[in-house]
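Colleague: How does the following fold in three dimensions:
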Amino acid sequence: MTSLRKYLTLNSGKRIPTVGLGTYMMKNDVLREALDYALYIGYRHIDTALSYGNEVEIGDVVESRIKHGTVKRKDLFITTKIPPVYLGYKDCLESAEKSLDNLKLNYVDMLLIHHPCGNPNRGDGNLKPLDKNGGRELASYDILRTWNAMEKLVGENRTVHIGLSNCQPTVINKIWKAAKIKPSNLQLECHAYLQQNELGKLCADKGIIMTSYGVLGAMARPDQSGNKPVLLDDPVIKEISSRMNRTPGEVLLNFVAQLNRGILPKSQTKVRLKQNIDVLGWSLSQEDVKLIKNLGRNVKYFDFPWAKNHPDYVPNEPF
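Modeller: Take a look at the predicted model:
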């Protein structure tokens, strides 16, 4: 069986590991143990965000591994993100410094705008401020000024690359047109039910590497509702996995990797962590890839309902 590429080449010419460890909703000792084992078995891309509240744990493990000589900083690829409350120019700079302090690093490899639809910074550290009706309070920022701050961080060697997350074509094109340093990565939900073909073409045309989260259907997300199909239970996926003697999760991960996109599977169990990083050692047949491509049905598990009320949200554009 053909192996898939372990690295994808960014528009800087540098490489990003195809498989990264997603850490959303992972904290404390569970995260420390999972990350320590992940680094031991070969994971080199770690994905986090200031809003995940787990950068300190990641920093502790990474610092320990580097100190003991079991990994070198230059071999790691660490991604973090600027939350929607910190999209103001100065706030963006401060957010990055906060992340670097948490991670105990001089620089990160990728810094992303977590979501372009902003929330107000009240100065109290609340990353998800609510309005008087209990909904997410919204605020608009000049996203090009945010990008200027990101470019400044590159110039100061606080991050090697800068990119975007959960962004629609309109904002990607707006930033691309004005940017001195072009976005090199777009992170977004992508899986067999949401294949992101429009954004995939946009990224391919611009040389932006797409990194996918929720590849397994995001069953652990906090707002999981019963009215969306369970991706891991799809009959086509189960038939392929049975025939190939692979788990449904392995099939789903391999499929997205075959689209030349990065994947960020999340797990805290050793068996799954190993399966997930080994998923590049084999490949689905073109016939099976075609079967899975036919499953696309625009199911979005991370729906961001608050963002759809934002004045900067563009109706009917994918993200």
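
Colleague: Going by C-alpha atoms from here, please, whenever you check contacts or count neighbours.
Modeller: OK.

Colleague: any idea where the helices of the stretch 1-150 of the chain begin and end?
Modeller: 28-41, 55-67, 89-103, 143-155 (DSSP state H, counting those that start in this stretch).

Colleague: how about this one, so we can line them up?
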Amino acid sequence: MSVSVPSVTLNNGKKMPILGLGTWKSKPGEVTQAVKDAIACGYRHIDCALVYGNEPEVGAAIKAKIEDGTVKREDLFITSKLWNTFHSRHLVIPTLKQSLANLGLDYLDLYLIHWPMGYKEGGEMFPTDSSGKQLYSGVDYLDAWLGLEEALEQGLTQSIGISNFNKDQTEQILANGKVVPVTNQVECHPYLNQKKLIDWSRSKNIYITAYSPLGSPDRPWAKPEDAQLLDDPKIVAIADKYKKTPAQILIRYQVQRDVIVIPKSVTKERIESNIKVFDFELSPEDMKAIDSFDCNGRFLHLNWVKDHKYYPFNTEF
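Modeller: As a prediction, this is how the structure comes out:
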């Protein structure tokens, strides 16, 4: 049975489903089936990125589901992201076209600057020196933004936005660009609820999209002793109360805050379970309780590049 997912209206009038499927860390061999399963059970929003290395496999799934009549292209909302090694303005459109070719699409629904930090251009995705230290470029993210605006004008994408930007960096875009980003995609879950950034962004008509809403338990640098959001007894207790899974509680929490949410899974049962969050509502008391778990608990801190001049997490929000 297919679930119907509500949409939000972005600042440019376009509609974006409030729930989507994340594809970061989804292995090429698994992601085609995951995306097929997601589209079959009602997902219409798929979140991709060039650096994930799996766009061709995502594209194969989209093609299959269009060909078998499950969806039309215009039913889908497909996002991709500009990687850090392509921030020079002249590189933006060729890089976006590479994602389109990978995905087998004529246009994207949304294109984001993946991170504000630029890495050394013209080589590998993660350029390093002989000691393994990341190599940076001095290219300003505003250059990248102007490239995104050109892509929008050319119809290569229907909306543009940012990811992992703090308030000050977002203000730079607002001050220097012509287009207001439709969304800022950031890590967001009860341990890092982003309330200040959400409230500030809302005042600028920018939606927040929550990535790693389940705490990203499979992030590559996780340690056995790290806190596991899905196992948090307080979350488990709320899940038991509503007869839902902890993941469903964490996803519903974002939906009720009017935050777009993109849980990742490649397991059919979980993909199907994660979309079943529109048949119940968390009480105001439970929402408040979940808000209170905030401890600035960032899982995707990228500490190894915090000496970059555009590292985003040195400010309050």
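
Colleague: Including mean neighbour count, could the helices of the stretch 1-150 of structure 1 go into TSV?
Modeller: Converted to TSV, those look like this (neighbours: other CA atoms under 10 Å):
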stretch	mean neighbour count
helix 28-41	17
helix 55-67	18
helix 89-103	19
helix 143-155	20
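
Colleague: Reformat the ones you listed as JSON lines; add distance to Met219 of structure 1.
Modeller: Shown next, in JSON lines, are those (distance: least, CA to CA, whole Å):
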{"stretch": "helix 28-41", "distance to Met219 of structure 1": "18"}
{"stretch": "helix 55-67", "distance to Met219 of structure 1": "23"}
{"stretch": "helix 89-103", "distance to Met219 of structure 1": "27"}
{"stretch": "helix 143-155", "distance to Met219 of structure 1": "32"}
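
Colleague: Would you mind saying which of those lies nearest Arg15 of structure 1?
Modeller: helix 143-155 (16.7 Å; CA to CA).

Colleague: Give me the next element, helix or strand, following the closest one.
Modeller: With elements assigned by DSSP states H and E, the helix or strand that comes after helix 143-155 of structure 1 is strand 159-165.

Colleague: how big's the offset between the helix or strand just after that next one and structure 2?
Modeller: Using DSSP H and E, the helix or strand that directly follows strand 159-165 of structure 1 along the chain is helix 169-178. Once superposed with structure 2, the aligned residues differ from helix 169-178 of structure 1 by a mean of 0.8 Å; criterion: mean CA distance after the TM-score superposition for structure 1.

Colleague: Is the residue sitting nearest the centre point of structure 1 part of a helix or strand, or is it coil?
Modeller: Most central in structure 1 under CA atoms, centre = their mean is Gln187, positioned 4.4 Å from the mean C-alpha point. Assigned state for Gln187 of structure 1: strand (three-state reduction, DSSP: H, G, I helix; E, B strand; the rest coil).

Colleague: Please identify the residue in structure 2 that aligns with it.
Modeller: When structure 2 is aligned by TM-score structural alignment, Gln187 of structure 1 is paired with Gln185.

Colleague: was I right about that match contacting Ile208?
Modeller: Yes. Look at Gln185 of structure 2 against Ile208 with CA atoms under 8 Å: they come within range, at 5.8 Å.

Colleague: State the distance from the residue nearest to the centre of structure 1 to Met110 of structure 1.
Modeller: 11 Å (CA to CA, to the nearest Å).

Colleague: Could you give the number of residues near Pro235 of structure 1?
Modeller: A count of neighbours around Pro235 of structure 1, defined by other CA atoms under 10 Å, yields 11.

Colleague: mind checking what it lines up with in structure 2?
Modeller: For Pro235 of structure 1, the residue aligned by TM-score structural alignment is Pro233.

Colleague: downstream neighbour of whichever strand or helix holds Lys234 of structure 2 in the secondary structure list?
Modeller: If you go by DSSP H and E, Lys234 of structure 2 is part of helix 233-242. On the C-terminal side of helix 233-242 of structure 2, the nearest following helix or strand under DSSP H and E is helix 246-256.

Colleague: The very next helix or strand once past that next one - contacts with which helices or strands?
Modeller: Of the helices and strands lying after helix 246-256 of structure 2 in sequence (DSSP H and E), the nearest is strand 260-261. Applying 3 or more CA pairs under 8 Å, 6 or more residues apart in numbering; DSSP states H and E, we find strand 260-261 of structure 2 packed against strand 207-211, helix 246-256.

Colleague: Pick the most deeply packed of these.
Modeller: Ranked by mean neighbour count, these are led by strand 207-211 with a mean of 25 (mean count of other CA atoms under 10 Å).

Colleague: What's the separation between Ala192 of structure 1 and Ser212 of structure 1?
Modeller: Plainly put, Ala192 of structure 1 is 11 Å away from Ser212 of structure 1 if you go by CA to CA.

Colleague: which neighbours do these two share?
Modeller: Residues within reach of Ala192 of structure 1 and of Ser212 at once, by CA atoms under 8 Å, 6 or more residues apart in numbering, are Val256.

Colleague: and the gap between the counterpart of Arg202 of structure 2 in structure 1 and Ser212 of structure 1?
Modeller: With TM-score structural alignment as the criterion, Arg202 of structure 2 lines up with Ala204 in structure 1. Between Ala204 of structure 1 and Ser212 of structure 1 the computed distance is 14 Å (CA to CA).

Colleague: and if you look at Gly249 of structure 1?
Modeller: 14 Å.

Colleague: before we move on, what about Ile58 of structure 1?
Modeller: Distance, Ile58 of structure 1 to Ser212 of structure 1, by CA to CA: 21 Å.
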